[in-house]
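Colleague: Build the 3D model from these lines:
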Amino acid sequence: MLSHMVTTPRALPAAVLLAAVTAPVATADPAPRTELIGETTLPHAMRFEGTTVGGLSGIDHDPATDEYLLISDDRSQRQPARTYTGRFEGGEFRLTGTHPLLRPDGSTYPPGSVDPEDVRYDPRSGRTWWTSEGERGDRLIDPAIRSAGADGRHTGGIPIADNLRMAAETGPGQNEALEGLTFAAGGALLVTAMEGPLLQDGESPTTEHGALARLTVQDRTGRVLGQHAYPLDPVFAESPTGDAGNNGISAILSDGRGGYLVVERSYVSGVGNSIRIYRADPRGATDVQHVDSLADAEVRPVRKRLLADLSEFDLSAVDNIEGITWGPRLPDGRRTLVLVSDDNFSAGQTTQLITLAVR
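Modeller: Okay, here's the model as predicted:
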């Protein structure tokens, strides 16, 4: 069973490490204290500029404008795939704009052709970068990393790592593909996170065991510089209905010091959600980009330390958190983390924006 605090499986004698993403991270220190600063919600199925607001799966913050960028995981089934902008005013969150994401030919994405999941401002160009999860069903659609202008116009993208492509018996599982995106090293690197293990990497988490997901580091041309195994927690509870639960990465964020904050999102039917945020340290982790299967390989995953468990805060609900970003600093110098939940366009869920302070 994979521990939910620090996991150290069998290790190779020597790991192939990437210096740019293994700068010192203070994992020996106690985890910083976190405090709930605020929570606000958006009305279910609210209308904004001709769109249905929901499915918010990624969030980022522009410190220059104090504006937030969000992405909806609507697969162009309600309205065309799109992003939103917004800002906090008087403790409430107000949307300020929306733009459809466009294909290279300037058209919107047809229904079912895209599955937006995460979004980031480019710290160098100001463009928008976003991920599409891909599809394993009647047809195979590879995950994708794309870039766009502020108006949603397609401006390019980079290829994904070859081992993350959909194939008949290898690659991501259904709904366990490309979920998280973050810039690192001042924008020189893009780091992505798979939600769960690849088919060849073993079974998804259960209550009996965790699993290994892959974090991939690429430069701005798409060259893969490293890939690391991330140890997912086991599913946190048994379902009273007998349904299978799940656990996976729903977002990743650079901590600015060579490590990452990773959101693990678990759901169990009849119980609800468990949301935990971990500090992940890649120092000493095995580079697994050339490891065909993690199921039987001796690899050292990234180390992780619990930063926050949302069940410990006085929230109206612990919902389906899928986005995380650094917000502005507080007057006392603490950093803020802003989280957003994906309501799956369901009346039984909510679109939350949660602000935490990290000391």
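Colleague: going forward, measure contacts and count neighbours with C-alpha atoms only.
Modeller: Noted.
Colleague: buried residues in stretch 131-146?
Modeller: 131-136, 141-146 (16 or more other Cα atoms under 10 Å).
Colleague: quick one: which of these is nearest to S346?
Modeller: E133 (20.2 Å; Cα to Cα).
Colleague: what's that closest one in contact with, if anything?
Modeller: By Cα atoms under 8 Å, 6 or more residues apart in numbering, the contact list for E133 reads 114-117, 142-144, 175, 177-179.
Colleague: Now do it against G180, distance only.
Modeller: Distance from E133 to G180, counting by Cα to Cα, to the nearest Å: 9 Å.
Colleague: Between those two, which contacts overlap?
Modeller: Joint contacts of E133 and G180 (Cα under 8 Å, 6+ apart) are E117.
Colleague: just to revisit the earlier point, can you pick out the ones from the contacts of E133 that are in strands?
Modeller: The strands, defined by DSSP state E, take in 116-117, 144, 178-179 from the contacts of E133.
Colleague: isn't G323 right up against D343?
Modeller: No: G323 lies out of contact with D343 (Cα atoms under 8 Å); the separation is 11.9 Å.
Colleague: These two: who's more crowded?
Modeller: For G323 versus D343, the count of surrounding residues by other Cα atoms under 10 Å is larger for G323: 29 against 23.
Colleague: which residue ranges form the strands in the stretch 101-250 of the chain?
Modeller: Assigned by DSSP state E, counting those that start in this stretch, the strands in the stretch 101-250 of the chain fall at 116-121, 128-132, 135-136, 140-141, 144-148, 154-158, 178-184, 189-194, 211-219, 224-232, 246-254.
Colleague: The structure of the following sequence is requested for comparison with the preceding one:
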Amino acid sequence: MTSGDDTKERAPGEAVGMDPKKSACVLIGVSKYQHLPNLPSVPGNLDALSRLLTDRSVWGLPADRIVRVPDPQAAGDLTGPIYDAIEQAPDTLIVYYAGHGLKTLEDEQLYLTVSTSRRNRSETTLAYRRVRQILESCRDRVKHRVVILDCCHSGQALDGMAVSEAGLQDAELRTKGSYVLTATAADEKAVADSTKRYTAFSGELIKILQNGDPRRPDRERLSLDEIHKLLVQSLDLRTLPMPRKQDQDGVGALPFVWNRASRRPPRPPEYWTRRRRAWAGLALASTLTAGAAAGHWAPELWSTGSERAAIPGSCGKGSRATLLDVSDQLDEPGYDEFQGSEVAGLSGLALADGSGGAYAVRDETPAQIFTLSLGSPGALPGKLNPRVTGVQGIYKPDGSKFTTFDGEGLVVEKGGKTALVSSEKGPAIRRIRLSDGKQIGKDLPLPNTFYPPPRGVAESTRNVESLAVIPDGTLLYAGMEAPLLGDEDVHGRHQVRIERYRGSSGGHYEPDRQIGYQTEEGLYLSELVAVGPDRLLALERGYIRGLGNGVRVYEVDLRGAANLTDTEHLVKDDSDRMAHKTLLVDLADCPPGNVRTDDDQQNPLLDNVEGMALGPAIPAGGKAKVPEGSRALYLISDNNSRSEQTTRLYALAVSLQRS
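Modeller: As a prediction, this is how the structure comes out:
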């Protein structure tokens, strides 16, 4: 197996690097001791690592291949699960240990402790040499063996893990075809503060798995060596002990986990559970068969570049949404560039105040807002004819350019002269004067937790993703794309936070309430639209390679949702504190229309939709059979400035629930 970026073409299902489907992991953690100080942060290590390693957007280890061993009582409780895991891991075996590590003056060996271990009694511990021997014995059956040791040697700290590596020779850690990562260097003490959720070393490892490497957004996978380098950098910034690594046969260079900071479309595979994969295949087959028999939606419907069914059309039986039109015109020559600026990366969408047009903010630099005409005069919103009519750079208050920018959320304030723009890089929410693009005033205040580490606990590339303001401007909502570090998922459904601000258009806004929102499996919160003071529309989207995008819009009722401002960590049992939501439209259920796709999609209509805007009322009836009281809803996809993706605009009619 060769090392390097996981970007080359390969056959579907072909494994590159460490294959989670053929691997296993043993997570051992000792927190409760009879004769040594307890380590209360160790269980948090096991919880987070178990969740992340089985998350297919991180690695995707099958849930039945990860074994947690909390508070083993005897040496056999440590070795037994390792023997069992060997039988399940022809590719990679990971053994993780967190607890007290001891050494004796007699032989200068490392001894792993169990709950009943006593200091200076090596017979009550497990010599690491025995673990090494077990791993050496299976070298012909297990291709890669990874050991992660978050432990000490001396255990002198009363409320932590004391460590000294003076007696730990490289030979002790050397196993052919293996990689060993240790928490400390020679003669240092590791940190395990009982007031923290994780031990220091494992906490940094968890952050890396959770957030990826934001400095390498071009890199899709991270190797163990790259993880070690990131650990060294982050621990050094905190003046904590430096970790060590021992690599045999180049295991450390192999692609390992997905880099969650990659700018490629997010891939939330939990949306595609085995049951849903089967359901999607059956639904597709039955649709094609029924369509062919009826003489429409013929089997070639789903092939790249074929003609699509006519629209408008309902988005599923009993749906409250109708697809009115869809257009890829902004991707076509003559429309994909305006005055030398590439029309790409459109991530936030907002309707212009009373003009019938719209604004779209570009992610990444150059920081720009495009002015769009959505349709021909008199045809809006039934027929799309999108084109760019203007472009405005976004500048700092002194007129200089932003060197780092990642525009995501966009709202036009009352009066139409200013807009609020959120940037994930910073992160920041800024007020922009639309006439010249200059920032007015200071950034809006953000909770400290909404910043990436070390200031906060948010993902560096999935933080302040969406903005929404109610019509009178008194309430502003800012939504996080992904959970904060430490906020638990619920079977793949992300528990994200929405900050509510109180203030006025063009004036000052202050945070006054934090609301929880739970996405569907594997999807992320991409955009918000305010319908009223306590009602939002929420756009959820995600991506899995080989199956494509998931795009859904929900109506959200904020009444009854708990105020989470002072809630440090969300847990699974907090589901009842989240805002209530109701499905409005699943884009996969809409008629495909006359669009093309070069990607694998369950419906060629689907793409990386990130922007959403709620439009005016639409007359009932007509060819589209629009229900009474419907409103226009516009969606736009972000092509990530990649030629293989599409800038696509959608127009729908939606019938909203009455408050």
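Colleague: Once they're superposed, tell me the TM-score.
Modeller: In this superposition the chains share a TM-score of 0.80, using TM-score structural alignment, normalised by the length of the first structure; 304 aligned residues with a Cα RMSD of 2.2 Å.
Colleague: ok, back up a step: which neighbours do G323 and D343 of the first structure have in common?
Modeller: L56.
Colleague: Please, a ChimeraX command that selects the buried ones among the contacts of E133 of the first structure?
Modeller: Filtering these down to the buried ones (16+ other Cα under 10 Å) takes a single ChimeraX command:
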select :114,115,116,117,142,143,144,175,177,178,179
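Colleague: Looking at the second structure, which of the contacts of E133 of the first structure hold up?
Modeller: Among the contacts of E133 of the first structure, the ones still in contact in the second structure (both residues aligned by TM-score structural alignment, their matches' Cα atoms under 8 Å) are 114-117, 142-144, 175, 177-179.
Colleague: can you put the residues you listed in JSON lines and add distance to T96 of the first structure?
Modeller: Formatted as JSON lines, these follow (distance: Cα to Cα, whole Å):
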{"residue": "V114", "distance to T96 of the first structure": "24"}
{"residue": "D115", "distance to T96 of the first structure": "23"}
{"residue": "P116", "distance to T96 of the first structure": "20"}
{"residue": "E117", "distance to T96 of the first structure": "20"}
{"residue": "D142", "distance to T96 of the first structure": "32"}
{"residue": "P143", "distance to T96 of the first structure": "29"}
{"residue": "A144", "distance to T96 of the first structure": "27"}
{"residue": "N175", "distance to T96 of the first structure": "30"}
{"residue": "A177", "distance to T96 of the first structure": "30"}
{"residue": "L178", "distance to T96 of the first structure": "28"}
{"residue": "E179", "distance to T96 of the first structure": "25"}
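Colleague: Could you point out which of the residues you listed is nearest to T216 of the first structure?
Modeller: Using Cα to Cα, those come closest to T216 of the first structure at L178, 10.2 Å.
Colleague: Just give the nearest non-adjacent residue to the counterpart of the closest one in the second structure, would you?
Modeller: Applying TM-score structural alignment, one finds that L178 of the first structure aligns to V464 in the second structure. Leaving out its chain neighbours, the residue that sits closest to V464 of the second structure by Cα to Cα, 6 or more residues apart in numbering is M480, at 4.7 Å.
Colleague: what does L215 of the first structure give?
Modeller: L215 of the first structure's closest residue in space is A193 (Cα to Cα, 6+ apart), at 4.6 Å.
Colleague: The second structure: which residue goes with that neighbour?
Modeller: Match for A193 of the first structure (TM-score structural alignment): G479.
Colleague: residues near its match, how many?
Modeller: G479 of the second structure: 27 neighbours (other Cα under 10 Å).
Colleague: same check, this time on L315 of the first structure
Modeller: Neighbours of L315 of the first structure (other Cα under 10 Å): 15.
Colleague: Please apply the same query to G375 of the second structure.
Modeller: Neighbour number of G375 of the second structure under other Cα under 10 Å is 17.
Colleague: Is it in contact with T389, as I believe?
Modeller: No: here G375 of the second structure does not reach T389: they are 11.9 Å apart, not a contact under Cα under 8 Å.
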